[in-house]
Structure formats: C-alpha cells, structure tokens
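[1] the following comprises the amino acid sequence and a computationally predicted model.
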Amino acid sequence: MTDLFTASAPAREMVAHARPPWRRAVLTREGAVIGMLALVIVVALTTVPNFDSPLTVTFLLRDVAPILLIALPMTLIIITEEIDLSVASVVALSSVTVGILTRDGAPFELAMIAGVLVGAIAGVINGFLVTVVGLPSLAVTIGSLAMFRGISVGLLGTQAVTDFPEEWTSLARANIPGTPIPMIMIAFALLAIIFGVVLHATPFGRSLYAIGLNKEAAHFSGINVGRTKFILFVASGTVSGFAGVYFTLLYGNARGENATGMELAVIAAVLLGGVSIFGGRGALHGVIAGVLLIGTIGSALRLAGVTADIINVITGVVLVLSVVSASFLAWFHRTRATARARGGKQDG
C-alpha cells in the first residue's frame, strides 16, 4: 500500500502535469503569493496614508534589497534540502572587512572586493564541512553563524567605521534616474535572471530538484551531489558578501552587529514564497514575491503606526500559516492522488 506521506516523486510529477497548463501557471503556491502581494498593495494604497508616495517605494526596496539578494542562492540551497543560517553573519563579516580596510587606508575598491571574497571564503568553509566532512548543514551553519559573528564583533568591538567615500555611499542610495527604484535593483535584476535561468532552464537546475526529492537516486543517476551543494554554499557566501558591501554603503557604517537576525527574514521569505523546507520544490518568482510581500506588510504597518514588535508577531504568524497551509495542501494532493490510484485499480 502506498503511504500517503511518502508518495513517489514521479507520481507527484504526473499529478501536477495532469492539470491544465493555465492551472499549473496560476493555481500554484507561487501564484497565491503573488496574488496576496497584489491584494496587500491595493489595500495599503487605499487605507494607509502616504503609502503611495515615491519615497515609500524607494525605502521599501532599499530595505529589502539585501534580503532579495541573499534569497536567490538560499532558494537553491533549500530546494536541495539544505539550509544556510550563517548568511547574516557573513554580511556582518563582509561589512567589517570593508570597514577595517577602509579605516587602515586601503583603496576602497580593494576593500569592496575583499568584502565579497571574505563572503566567498565563508561559503567555501560551509560547503567543505557539509559536502566533504559530511556534517548536517543545519549544525554547520549554526556553528558558523556564531563563529563569523564572533569574528566580526571581535575585530571591531564596540567601534563602528563610518568614514566611507561619498561617491560610493551616494551610489548605494541613488535611484534609477526618473524613477523611485534604487540602483541596487539593477544588480538584483541581473542576478535574478542568472539564478532564474540556472534553476529553471538548465540541467544543473533540474539536478537541484532531483537532489531535494531523493539525493540517493540523484547520485545513482550520475549527479555529483557533493559538488553541486558545494557550489551552492560558495554562491550563498559570495552573494552574502556582496550584500554586506551594499549594506555598509547604504547605512554608512561597518559594525560587528550589522544585519543581526537577517537570516530569519531570508528563510521566512523563501518558505513563504513556496519553497519546501523538505526540498524538491520551489520557484524563484514565488520567493521574490514572498520577500516583497513581507517587506510591503512591514512598510504599510510602520506607516500605520504599528510598533516593530507587533510587526514581528504578524510576520511570524504569516510565516507559520504559510508553512502549515503548504503542508496541508501537500497532504491533500497526496491523498487525492492515492484515492485516484486506488480507484483506477478497482476499475481495472
């Protein structure tokens, strides 16, 4: 008898592709998140004072830009049934690296490159421990979260570096000419296209879903599971390092406590966007919508005078409901698939 909670990957795929194309495109978890984002925007525009201001758009996109950037590789990692909890600490370590080198007189361009390289090295460390040593990514990245944060705080202590070149800080805060959209969105769009093509239009991307569904089967089908996951952790560290450079320029300071708690916002957005924490499922457009949904809710509530604590509670409730609803829908579809399979056998 087929277990309701362990339906095979091929069975799930056949059930999904048995639906009409329009249903597969619209009636999905990602479509629901996009629809919810549109609804929240409409409600905020009609009920929240100043939400329609260009400044609101600018500050909203600036605030979520680091989360959007880091969510790209995080999506790929979670699809393979792994996780990287160290991303916020890597942002801080990158920021501190930029700050110390700038303070000590290094060319700022070199300091920025070093910040990105530090992130890449952090990704190499995580990837090595997970794929070569064979440790669980949850345990590894909890440990590296503490280690990278400790190094960041230890290097600067309670000090902060705030003296950065004006042309670079102005660029980080600048908008695309004639629009309220920050310039950083150009870099994000380019990275989103790259990650989107890799995930949804290449054999490498298909291998990520295969690994998430069944890593043993993926291995026997010829996929180098260890190398694939290693690449993802390096990509996560590199993008987090880049986000750390942007974070430093946007807020004009380098401190060991920068980006504290950001990893939770990233993971919340990825899960809200339809990526399964159990691996094997997810789409990048849903994740982007998830990040924007959380950011839009927070922005609207702040403009409405809601305190930060209440906003955190509401965000947490939304995340819990999204995970519970995803689990329920998965169970419901598996139950229907099993019932249809039994009905077919009986008819035969």
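    Thanks, I have it. Numbering: from 1, shown residues only.
[2] hey, let's count contacts and neighbours off CA atoms from now on
    Will do.
[3] just to check, residue 176 is in contact with residue 58?
    No. The pair residue 176 and residue 58 does not pass the contact test of Cα atoms under 8 Å, sitting 10.3 Å apart.
[4] look at the two and report which has more neighbours.
    Higher neighbour count among residue 176 and residue 58: residue 58, with 18 against 12, using other Cα atoms under 10 Å.
[5] residue contacts, the more buried one?
    By Cα atoms under 8 Å, 6 or more residues apart in numbering, the contact list for residue 58 reads 175, 180, 181, 182.
[6] try 6 Å
    Going by Cα atoms under 6 Å, 6 or more residues apart in numbering, residue 58 touches 180, 181.
[7] take this one as well and set it beside the first:
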Amino acid sequence: MSDSSEVKPPALGLDASSPVAAPSAPAGERREHRGAASLSERALVRLPGWLRSWETLLLVLLLLALALGSTLSPYFLSASNFSLLISDMMEKALMALTMTLIVIAGEIDLSVASILGLASVVLGYTWSHGLPLGLAIAAVLLLGALCGLINGLAVTRLGLPSLVVTLGTLALFRGLAYVVMGDQAVSNFPPAFTNFGFGTVPGTLIPWPFVLFVVLALLFSLLLHRSTLGRQIYAIGSNKEAARFAGIRVDDIKLLLFVLSGLVAALAGVVFTARFSNARADNALGFELDVVTIVLLGGVNIFGGSGSLPGVVLSLLIIGVLRNALGLADISGDIQNIAVGALLILSVLGPNVVRRLQEAASRRHAAESGRSSGLARSARSVPAEVGASTRERETRR
C-alpha cells in the first residue's frame, strides 16, 4: 500500500485536478531505475577527471564534425581547405576571446559584430579620403575602444543590464555604419594590407591572421588563468557583491573588459577588411550569433563565474568545421544557421547537465562512504549491545 503523502502524476490527457490519477510505477521498476542511475553515477565518479570534463565532450564533437566533413566532401581534408577554414574563423575567434572574459564576469556584449562593421566602414572611408592607412587603422582601433567604453559606462555607471545595452548599441553602431557608407563600398586597398588578410606565412599554408590570433589567445589565456586580474574576473562572475566586499574594483574591471571587447572587435574589423579588400556597412552581419555560441558551447557559464579559453578554442573549431563542411556540401546559409542555433541551445543545456551529473555523483559517492563508515561502527558495537540485552533479561528473571 503506497504512502498517502506520495504525490502521483496526473493521468495522460487529464489535468492535475482530475480525480483519476495514473498509477505509480511498481516498486520493482522504481528500484531498477534508481539502481541504473546509481550505477551510472558511480561510473561517472570513478572516471578520471579529464574524462568527466566538458572539454573532453567537445573533443568528441570535434572528431564527429571532422568525420561529417570528410563524408560530405572529398575536398574537406585537403590542406588548402583547412587553411581556408582557419582563415574564415579568425574574426569570430578574435571577438570570442574578449567575449569569454565578459561572460565569465557575468555580462555579455552583443554589439561586437556591429563594432566590426563600423570599424570596417570608417577604415575604408578615412583611407579613401586621403588619410594614410596606418593612421586610419589607429583611428579605427580608438573608435572600437570608444564603442566599448560607451557600453561599459552604461553598464557600470548607469547600472543598466548589459544584454539591453549591447542589444541597443548593436543597432546603433550598425546604423552609424550605414549612415557613413550607405550601400556603397570601398575596395582596392594596398596589396601590402590585403596580403596580411588572405596571405600565408612563407613556406606554409598558415594564414597571417591565425598568427595574430595565437598571440592574443596566449596573452588572454595568461591573463585569465595565471593572473590576479583573471582570478578577480572569476570572483566577479561568481558573486559580484562578495567581490566588492573583498575589495575588488568590480565596476572598473567590467569597464576595462568592455573597452577591450570594443578594441578587439575593431581589430577584427581591420582583419576582415584586409581579407576581403572590401569595406561595407553590412560586413560581419549576424556574426554575434556565432560568437556567443562559440563562447557558451566552450563551457563558459552564461551566468558567469566559470569557463576556460581552451574550451572556447575547441568550440571555435567545431563551429568552423561544421560551417565549412556544410558549405562544401552546398547547404544554404539558413540551414547552417539552424545548426548553429541548435548548438547554441546545446551550449546552454550541456554544461549544466554535465555539472549536475557530476554533483549528483559526488553526493551519492559521499553518502555511500558515510553509510559504509556507519555500518562499520555499528558492527563493532553489536557485541556490547547483545551482552547488555542478555544481562537485562537475566536481571528481569
């Protein structure tokens, strides 16, 4: 007979208020289900730490994406295609570096692709009107930092949500790009500039922008994982109020991260313009979807406080390989966006599911250890208790 306090689910097709309730599962089935869950959780605990990490799952997904690409096109595994694949990822890769820091700090920047487009337009406009290319690039980088400063001030000084602020500046900066350039385009940049965009390191097929990305990735990785500032960024994302009480300058650090994000987005705009030798207002339109997906799929917690750059790099490769493979198979950009959107959903659900499984497995392991210790203590105390009971019976007689 079941416990009266047990809450039973409603029968299929009936609401919770229906007098007819579905019968609960037999006790044997419930025990089997709990036993299977317990077995899987114990197996998860016994796995080495690196096998239980989100990065390991990302590596498996990357291998699956590579297998898919080799199946869809015989050209996929060629060295020249991998060079093109890497080159196509570079602007998103650069923006993902600073986006990682911002999301770990508990914020987000949706305006990065619009800053890229505005930077590309201003670079083309100023150069076509006589400004030396070096000065035009410097002006564009300052413009990107200014855009990031606007975002950062609105978030840290006005206390506005970064999602709302950067969604607004996404439209603002893209609109400014159209005001400056309209539907026109600037091209015919100097060969020395465009060679950096699509040229390769002499004697190799490694694109020059990839070298830039590796340098920045190492710098940001050291900053995040090996510096006091990096530890403060994690602390801010975990609990900003506790970070304030600990003496961390929360607002100043967030402001710095937004400025860095704008600066790197403008740098990505320079790379994009050099690679395509074209400055247009619609450059990098929609790139923010891929950048956010890369960061979240890389295991960065959308609420802040956790994440790593190695996971983001693996995620970057997965997105790049997937888009390249689908493109070689003549699959439309709309279908590619659907695939990226599905990965975005996975990127939010996946790490949370893995984290909860790990926590549940750890709790169960700790509970089983506690029960084992308790049983051992009980076994040692049994003879004394039995002797006491015997003496009590003899006394009563």
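    Yep, that arrived. Values in this document were obtained by computation on a predicted structure and should not be read as measured data.
[8] TM-score of the superposition?
    Overlay of the two chains. TM-score (TM-score structural alignment, normalised by the length of structure 1): 0.89; 329 aligned residues with a Cα RMSD of 1.9 Å.
[9] need the counterpart of residue 223 of structure 2 in structure 1.
    Under the alignment by TM-score structural alignment, residue 223 of structure 2 pairs with residue 198 in structure 1.
[10] and its match, what does it touch?
    Residue 198 of structure 1 touches residue 205, counting by Cα under 6 Å, 6+ apart.
[11] element containing the counterpart of residue 152 of structure 1 in structure 2, please.
    Using TM-score structural alignment, the partner of residue 152 of structure 1 in structure 2 is residue 177. Here residue 177 of structure 2, judged by DSSP states H and E, is contained in helix 162-181.
[12] so how far is whatever helix or strand comes next after that helix from its chain's centroid?
    Note on helix 162-181 of structure 2: by DSSP H and E, the next helix or strand toward the C-terminus is strand 186-187. Distance of strand 186-187 of structure 2 from its chain centroid, counting by Cα atoms, centre = their mean, to the nearest Å, is 34 Å.
[13] stretch 153-161 of structure 2 now?
    How far stretch 153-161 of structure 2 lies from its chain's middle: 23 Å, per Cα atoms, centre = their mean.
[14] do the same with stretch 288-304 of structure 1
    Using Cα atoms, centre = their mean, the offset of stretch 288-304 of structure 1 from its chain centre is 15 Å.
[15] helix, strand or coil: sort out the aligned partner of residue 310 of structure 1 in structure 2 for me.
    Alignment note (TM-score structural alignment): residue 310 of structure 1 maps to residue 335 of structure 2. Following DSSP: H, G, I helix; E, B strand; the rest coil, residue 335 of structure 2 is assigned to helix.
[16] how near is residue 335 of structure 2 to residue 326 of structure 2?
    Distance, residue 335 of structure 2 to residue 326 of structure 2, using Cα to Cα, to the nearest Å: 9 Å.
[17] roughly how far is the helix holding residue 177 of structure 2 from the heart of the chain?
    23 Å.
[18] residue 62 of structure 2 against residue 318, yeah?
    Yes. Between residue 62 of structure 2 and residue 318 there is a contact at 5.1 Å, judged by Cα atoms under 6 Å.
[19] so between those two, which is more surrounded?
    Set residue 62 of structure 2 next to residue 318 and count neighbours by other Cα under 10 Å: residue 318 wins out with 25 against 21.
[20] structure 1: which residue goes with the more buried one?
    Counting by TM-score structural alignment, residue 318 of structure 2 lines up with residue 293 in structure 1.
[21] thinking that match is in contact with residue 37, fair?
    Yes. With contact defined as Cα under 6 Å, residue 293 of structure 1 reaches residue 37; the gap is 5.1 Å.
[22] and the counterpart of residue 284 of structure 1 in structure 2, how many neighbours?
    Counting by TM-score structural alignment, residue 284 of structure 1 corresponds to residue 309 in structure 2. Other residues near residue 309 of structure 2 come to 23 when the count uses other Cα under 10 Å.
[23] residues touching the residue most central in space within structure 1, list them.
    The centre of structure 1 sits closest to residue 71, judged by Cα atoms, centre = their mean, with a distance of 1.8 Å. Residue 71 of structure 1 makes contacts with residue 266, as judged by Cα under 6 Å, 6+ apart.
[24] what kind of secondary structure is the aligned partner of it in structure 2 in?
    Alignment note: residue 71 of structure 1 maps to residue 96 in structure 2; criterion TM-score structural alignment. Following three-state DSSP, we place residue 96 of structure 2 in the helix state.
[25] repeat that for residue 60 of structure 2.
    helix.
[26] would you mind finding the match for it in structure 1?
    With the correspondence set by TM-score structural alignment, residue 60 of structure 2 lines up against residue 35 in structure 1.
[27] tally of neighbours for that match?
    15.
[28] over to residue 321 of structure 1?
    Residue 321 of structure 1, neighbours per other Cα under 10 Å, totals 13.
[29] distance of the counterpart of it in structure 2 from residue 315 of structure 2?
    Per TM-score structural alignment, the equivalent position to residue 321 of structure 1 in structure 2 is residue 346. From residue 346 of structure 2 across to residue 315 of structure 2, the span is 12 Å (Cα to Cα).
[30] before we move on, what about residue 55 of structure 2?
    9 Å.
[31] compare those two (neighbour count), which wins?
    residue 315 (26 against 22).
[32] test my guess that the more buried one contacts residue 293.
    No. Residue 315 of structure 2 is not in contact with residue 293 according to Cα under 6 Å; the separation is 8.3 Å.
[33] what residue of structure 2 takes the place of residue 253 of structure 1?
    Aligned partner of residue 253 of structure 1 by TM-score structural alignment: residue 278.
[34] over to residue 220 of structure 1?
    Per TM-score structural alignment, residue 220 of structure 1 is aligned with residue 245.
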